[in-house]
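Peer 1: Got a sequence here, can you model it:
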Amino acid sequence: MTPITEVEGRRVALSNLEKVLYPATGFTKGELLHYYATTADALLPHLHDRPVSFLRYPDGPEGEVFFTKNVPPGTPDWVTTAEVPRSEGPARMVLVQDLASLMWAANLVTEFHTAQWVIEAPDEADRLVFDLDPGAPATVVDCCEVALWLRDRLAADGVEAYAKTSGAKGLHLLAAVHGASSQRASEYAKGLAVAAERAMPQLVVHRMTRSLRPGKVFVDWSQNAARKTTATPYTLRARAEPTVSAPVTWAEVEGCRAPEELVFRAADMGARLRDVGDLMAPLLDAERAAALP
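Peer 2: Purely as a prediction, here's the structure:
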């Protein structure tokens, strides 16, 4: 029998709480749900008003992993959904607007991925994103060097960037922007990726071509396209261990000398949030959003 719990007046079914999702550490589904419940105050503002793509892994990262963009079958009628424009025709997607919806979605066992726009303005980018992906033997330490270059280059254009771990091997840079289409944001981001490659040709590649990537950091600018999504701050990832896409300080980026220094797991985040708060909170302040040059 599936236990039902009440969350903010909503009845939410939470299933298989003892199921081990991450065999490497014994991390269970109950622990995953507890993680999302206790980080909700930081996570929910970054999900709010953004259609969510779910990367689901109900049997753990070693089982089947699949993307769900449309509203999943069986979604409760109290979960907010919205029609989203797509090139192949409109689709209906989930908006995770509150704790009850978050716990319902977390019960599906998912990574949360969100677009760089909000539902009220799907034609306007309000986020700029760079996904820094190291090709072995490059690591997140190399990503940090590239991130610092991009931070300073963005700052020269009046754009304030914030960093988070991808929760996998790399780093994500995010900035709040306004007044630009997703296409314009993509063009601007590509221009900076190309400039980074020119400045650091031994370290950076701006093209996705696999053969170019060993030992370099791929600066993926393409996630600024309206149809693309990026792992949301604080989401757990479908990796060997329950790692988190965790916001980091620029001091941590500057000081990183070994990859393990920028690995954060679910168990780390409660104390970290108490110590430093939501390092990405400035992204939510519309007055700090920059116009792209």
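
Peer 1: Going by C-alpha atoms from here, please, whenever you check contacts or count neighbours.
Peer 2: Noted.

Peer 1: doesn't Gly270 make contact with Thr38?
Peer 2: Yes. Contact criterion CA atoms under 8 Å: Thr38 and Gly270 qualify, at 7.2 Å.

Peer 1: Tally up the residues packed near Asp275, please.
Peer 2: If you count neighbours by other CA atoms under 10 Å, Asp275 ends up with 9.

Peer 1: Now do the same contact list for it.
Peer 2: If you count contacts by CA atoms under 8 Å, 6 or more residues apart in numbering, Asp275 has none.

Peer 1: can you confirm it is in a helix?
Peer 2: Yes. Per DSSP: H, G, I helix; E, B strand; the rest coil, Asp275 lies within a helix segment.

Peer 1: Contacts only, for Leu99.
Peer 2: 7-8, 37, 40, 44.

Peer 1: ok, of those, which one's closest to Arg153?
Peer 2: Using CA to CA, Leu44 comes nearest to Arg153 of those, at 29.9 Å.

Peer 1: For the comparison step, fold the sequence that follows:
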Amino acid sequence: MVKSKIVIMLVMLVLSTSSMAAFANNFQQDFDITWGDGRAKILDNGNCLILSLDKTSGSGFQSKHSYLFGEITMQLKLVPGNSAGTVTAFYLSSSGATWDEIDFEFLGNLSGDPYTVHTNVFTQGKGNREEQFHLWFDPTKAFHTYSILWNPRQIVFSVDGIPIRVFQNAESIGVPFPNKQPMKIYSSLWNADDWATRGGLVKTDWTKSPFIASYMNFNAQACVCSSDGTSSCASNSPTSLSGDWLKQELDSNKKQKLIWVRQNYMIYDYCTDSKRFVQGFPPECKYAPLV
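Peer 2: Alright, predicted model coming up:
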């Protein structure tokens, strides 16, 4: 009974916050809840969505459309308080044994400790390209904007418009780049206390459940792929090249912000982990950005 009251109070808080914003897209129109047995809820006529995790199950959703390149943006408010052991994931992924994937994962913490933002890029089923950061704000107090710019030249992870990571297209030196497989947008809230917080040393405190993550202001400037494999960007339609994102690169201001984040908030870079890559770093590491 107490837990149900907590969920109702959190839902009301999300609704009161989200009603003050303008929405580019609608969760009812753009997403399907895929699992969680009622723990995921679309609210406020599709303007807001929440995921919930308790000891029985987490929850998740995915986009109705698949995309091949785009600028995908979502506002999230992460699980507050003692969120140790929980992971809130926001990512793009294709399907099959040689899938491509672009990951944001937010690793929970003990109350008062910083969240860890875990990023990864998979190409043809191979990942192992982790970079991790702390944030320069508390991501549980308000909604913040997380975006993935994915075009033929590069992938850029950004937080509140500030780039934190760039993965360049290095096909010229034999590194696969995700540019052939359409991907859907996914998000989930789940228990990963075997690894998420301090390598699994801190376990999920289920007395703090249900854990709630909130979403609003989804926007996709992207090439939408239809079921027959054709893309909206394959034509000269007004939606095909309506923004600069398809050719966008970082300007000097964005490059300076990228340097600032990586110098002050980066906590792990696979391209500097000599213990892990004893035989030499992966070839794309020569494209490590700026720092």
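
Peer 1: Can you calculate the TM-score here?
Peer 2: Once superposed, the chains reach a TM-score of 0.27 (TM-score structural alignment, normalised by the length of structure 2), with 135 aligned residues with a CA RMSD of 6.2 Å.

Peer 1: on that earlier part again, put the buried members of the contacts of Leu99 of structure 1 into a ChimeraX selection.
Peer 2: To isolate the buried ones among the contacts of Leu99 of structure 1 in ChimeraX, judged by 16 or more other CA atoms under 10 Å, type:
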select :7,37,40,44
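
Peer 1: Tabulate the contacts of Leu99 of structure 1 (CSV), appending secondary structure.
Peer 2: Shown next, in CSV, are the contacts of Leu99 of structure 1 (three-state DSSP):
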residue, secondary structure
Val7, strand
Glu8, coil
Ala37, helix
Ala40, helix
Leu44, helix
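
Peer 1: Val20 of structure 1 contacts Thr28, correct?
Peer 2: Yes. Judged on CA under 8 Å, Val20 of structure 1 makes contact with Thr28 at a distance of 4.2 Å.

Peer 1: Am I right that His34 of structure 1 falls within a helix?
Peer 2: Yes. Judged by three-state DSSP, His34 of structure 1 forms part of a helix.

Peer 1: Could you give the number of residues near it?
Peer 2: Around His34 of structure 1 there are 15 residues (other CA under 10 Å).

Peer 1: Next one: it from Gly270 of structure 1, what distance?
Peer 2: 11 Å (CA to CA, to the nearest Å).

Peer 1: picking that back up, now flag whichever of the contacts of Leu99 of structure 1 is closest to Phe130 of structure 1.
Peer 2: Leu44 (21.6 Å).

Peer 1: just to revisit the earlier point, quick one: which of the contacts of Leu99 of structure 1 is nearest to Leu132 of structure 1?
Peer 2: For those, the nearest to Leu132 of structure 1 is Leu44 (24.2 Å; CA to CA).

Peer 1: give me every residue that touches Asp41 of structure 1.
Peer 2: Taking CA under 8 Å, 6+ apart as the test, Asp41 of structure 1 contacts no residue whatsoever.

Peer 1: which SSE is it in?
Peer 2: helix 29-47 (DSSP states H and E).

Peer 1: Could I get the buried residue list for that helix?
Peer 2: 29-33, 35-37, 39-40, 42-47.

Peer 1: From the contact counts, what lies against the helix or strand hosting Tyr268 of structure 2?
Peer 2: Following DSSP H and E, one finds Tyr268 of structure 2 within strand 266-269. With contacts defined as 3 or more CA pairs under 8 Å, 6 or more residues apart in numbering; DSSP states H and E, strand 266-269 of structure 2 has these neighbours: strand 131-134.

Peer 1: Tell me which other helices or strands the following helix or strand past the strand it packs on touches.
Peer 2: Downstream of strand 131-134 of structure 2, the next assigned helix or strand under DSSP H and E is strand 144-150. Counting by 3+ CA pairs under 8 Å, 6+ apart, the packing neighbours recorded for strand 144-150 of structure 2 are strand 66-77, strand 154-159.

Peer 1: Nearest to Thr34 of structure 2, out of those?
Peer 2: Per CA to CA, nearest to Thr34 of structure 2 of those: strand 66-77, 15.3 Å.

Peer 1: quick one on the thing from earlier: make a markdown table out of the contacts of Leu99 of structure 1 and add distance to Arg151 of structure 1.
Peer 2: Formatted as a markdown table, the contacts of Leu99 of structure 1 follow (distance: CA to CA, whole Å):
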| residue | distance to Arg151 of structure 1 |
| --- | --- |
| Val7 | 40 |
| Glu8 | 40 |
| Ala37 | 32 |
| Ala40 | 28 |
| Leu44 | 26 |
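
Peer 1: Report whether Ile212 of structure 2 is found in a helix, as I expect.
Peer 2: No. Counting by three-state DSSP, Ile212 of structure 2 is not part of a helix but strand.

Peer 1: Report how many residues lie close to it.
Peer 2: Around Ile212 of structure 2 there are 23 other residues, counting by other CA under 10 Å.

Peer 1: Wait, it touches Gly60, no?
Peer 2: No. Using CA under 8 Å, Ile212 of structure 2 is not in contact with Gly60; the gap is 11.8 Å.

Peer 1: Touching both of the two, which residues are there?
Peer 2: In contact with both Ile212 of structure 2 and Gly60: Leu51, using CA under 8 Å, 6+ apart.

Peer 1: that older thread, winner for burial among the helices and strands packed on strand 144-150 of structure 2?
Peer 2: strand 66-77 (a mean of 22; mean count of other CA atoms under 10 Å).

Peer 1: Just list what that strand packs against, helices and strands only.
Peer 2: Counting by 3+ CA pairs under 8 Å, 6+ apart, strand 66-77 of structure 2 packs on strand 144-150, strand 184-191, strand 211-225.

Peer 1: Need those strands in JSON lines (columns: distance to Ala89 of structure 2).
Peer 2: Shown next, in JSON lines, are those (distance: least, CA to CA, whole Å):
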{"stretch": "strand 144-150", "distance to Ala89 of structure 2": "11"}
{"stretch": "strand 184-191", "distance to Ala89 of structure 2": "5"}
{"stretch": "strand 211-225", "distance to Ala89 of structure 2": "10"}
